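# got a predicted model here, sequence first, then my questions.
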Amino acid sequence: MATDAHGWVEVYDPDDRCWDAVVVATQFMERDYALFDTWFAGRSTAATTAFAARGLPDDISPHVAAEVKEWGSVERPTWVRWDECQFQPLLDVAALPGWNVLFALMATLSDAYQPQPVRLVIWFDQ
């Protein structure tokens, strides 16, 4: 059975002291099981993956929380801040143009809203 990634990029708003959903990340996250497993344990239960088993953030944006609620149940939810993921290697970047765009968007948002954090909230379906 195929596994796909879904999620959002959020930016922290220091004035409101909350996260805002700013980019639908789903459209950029091509199916790449090696990346899913290495970064997020998307299809495995390996505890050694970089950003697995964090669950959904406690302070998730209302928009993303509503989307997760619509799903009813999500598989292996987790999140990663841009300052964490920018140092993790993409496995085969040439084969992952959507992920490259997503990370470029996160980098641009991080530069524009510095020093506010930018994060990717991600979950999987099966």
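Sure thing, it's come through.
# C-alpha from now on. contacts and neighbour counts both.
OK.
# Gly42: how many residues sit nearby?
Burial measure for Gly42: 29 neighbouring residues, criterion other C-alpha atoms under 10 Å.
# do the one 5 residues further on as well
Burial of Ala47 is recorded as 11 neighbouring residues (other C-alpha under 10 Å).
# how far off centre is the helix ranked longest in the chain?
Longest helix in the chain, counting residues (DSSP state H): helix 97-112. Using C-alpha atoms, centre = their mean, to the nearest Å, the mean C-alpha position of helix 97-112 is found 12 Å from that of the whole chain.
# got another, please set it beside the one above:
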Amino acid sequence: MGADIHGFIECRVTYGTIDEEDSSWDAAIDLSLLYNGNSYDAFGCLFGVRNYSGFRPLAEGRGLPPDVTEEVRGYYEDDPYLYHSASWIGWEELAAVDWDEPNLPVDARVHEYRITRVERMTRREALSQDGRWAPVWATMKALADVHGPEYVRLVVWFDN
């Protein structure tokens, strides 16, 4: 049985506010509008879910943010028996990631090459910057450019 990712990009609107502390988080866009893949390497690298490639997860098991929007909480709590492994990661954290950091063990899965070799995967390979995750990163970056990197986050959960 496969695992699928669900979630939202949330943004704390600061543009045009007098006091940033008075602003609240908004559910900016449903993740399904930007990403519809099923990459266990990415899930493991980011959130420790199906971490077959052995990365040190960036944001494992954080749960929903305490100030998550009611809209996002509603989607997650819609089926408490189906959804699991809620977590989140901010754009500020993602922007600081060493994308060339390798996974911890040698990737023991079989890969097809013209020659036989073992390798260590990097975060860049698990989360291609120009592949399926590109629309997610571009949206988060655009929001961060307007509102600040500390005010943009990806909130996710998984199903089986």
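It's in. No experiment lies behind these values; they were computed from the predicted model shown.
# TM-score them against each other, please.
Comparison of the two superposed chains (TM-score structural alignment, normalised by the length of structure 1) gives a TM-score of 0.85, and 125 aligned residues with a C-alpha RMSD of 2.4 Å.
# what's the longest helix of structure 1 aligned against in structure 2?
Helix 97-112 of structure 1 corresponds to residues 131-146 in structure 2, going by TM-score structural alignment.
# who are the packing partners of the longest helix of structure 1?
If you count contacts as 3 or more C-alpha pairs under 8 Å, 6 or more residues apart in numbering; DSSP states H and E, helix 97-112 of structure 1 packs onto helix 82-85, strand 118-125.
# mean distance, the shortest one to its aligned residues in structure 2?
The superposed helix 82-85 of structure 1 is, by mean C-alpha distance after the TM-score superposition for structure 1, a mean 0.6 Å from where its aligned residues fall in structure 2.
# same deal with the longest one?
Between strand 118-125 of structure 1 and the corresponding residues of structure 2, superposition yields a mean separation of 0.4 Å, by mean C-alpha distance after the TM-score superposition for structure 1.
# contacts for the match of helix 97-112 of structure 1, please.
Outside stretch 131-146 of structure 2, the residues that touch it by C-alpha atoms under 8 Å, 6 or more residues apart in numbering are 9, 11, 15, 31, 34-35, 37, 91, 127-129, 149-153.
# let me see the contact set for the most centrally placed residue in structure 1.
Geometric centre of structure 1, nearest residue: Leu120, 3.0 Å, by C-alpha atoms, centre = their mean. Leu120 of structure 1 sits next to 7-10, 25, 79-82 when contact means C-alpha under 8 Å, 6+ apart.
# hmm, which of those residues are common to structure 2?
Mapping these onto structure 2 (both residues aligned by TM-score structural alignment, their matches' C-alpha atoms under 8 Å) leaves 7-10, 79-82 still in contact.
# what residues of the longest strand along structure 1 count as buried?
Assignment by DSSP state E gives strand 4-13 as the longest strand of structure 1. Residues of strand 4-13 of structure 1 classed as buried: 4-12 (neighbour count, 16 or more other C-alpha atoms under 10 Å).
# now the residue of structure 1 positioned farthest from its centre: how far from Val23 of structure 1?
Counting by C-alpha atoms, centre = their mean, the extreme residue of structure 1 relative to its mean C-alpha position is Asp15, 23.3 Å from that point. To Val23 of structure 1, Asp15 of structure 1 is 20 Å away according to C-alpha to C-alpha, to the nearest Å.
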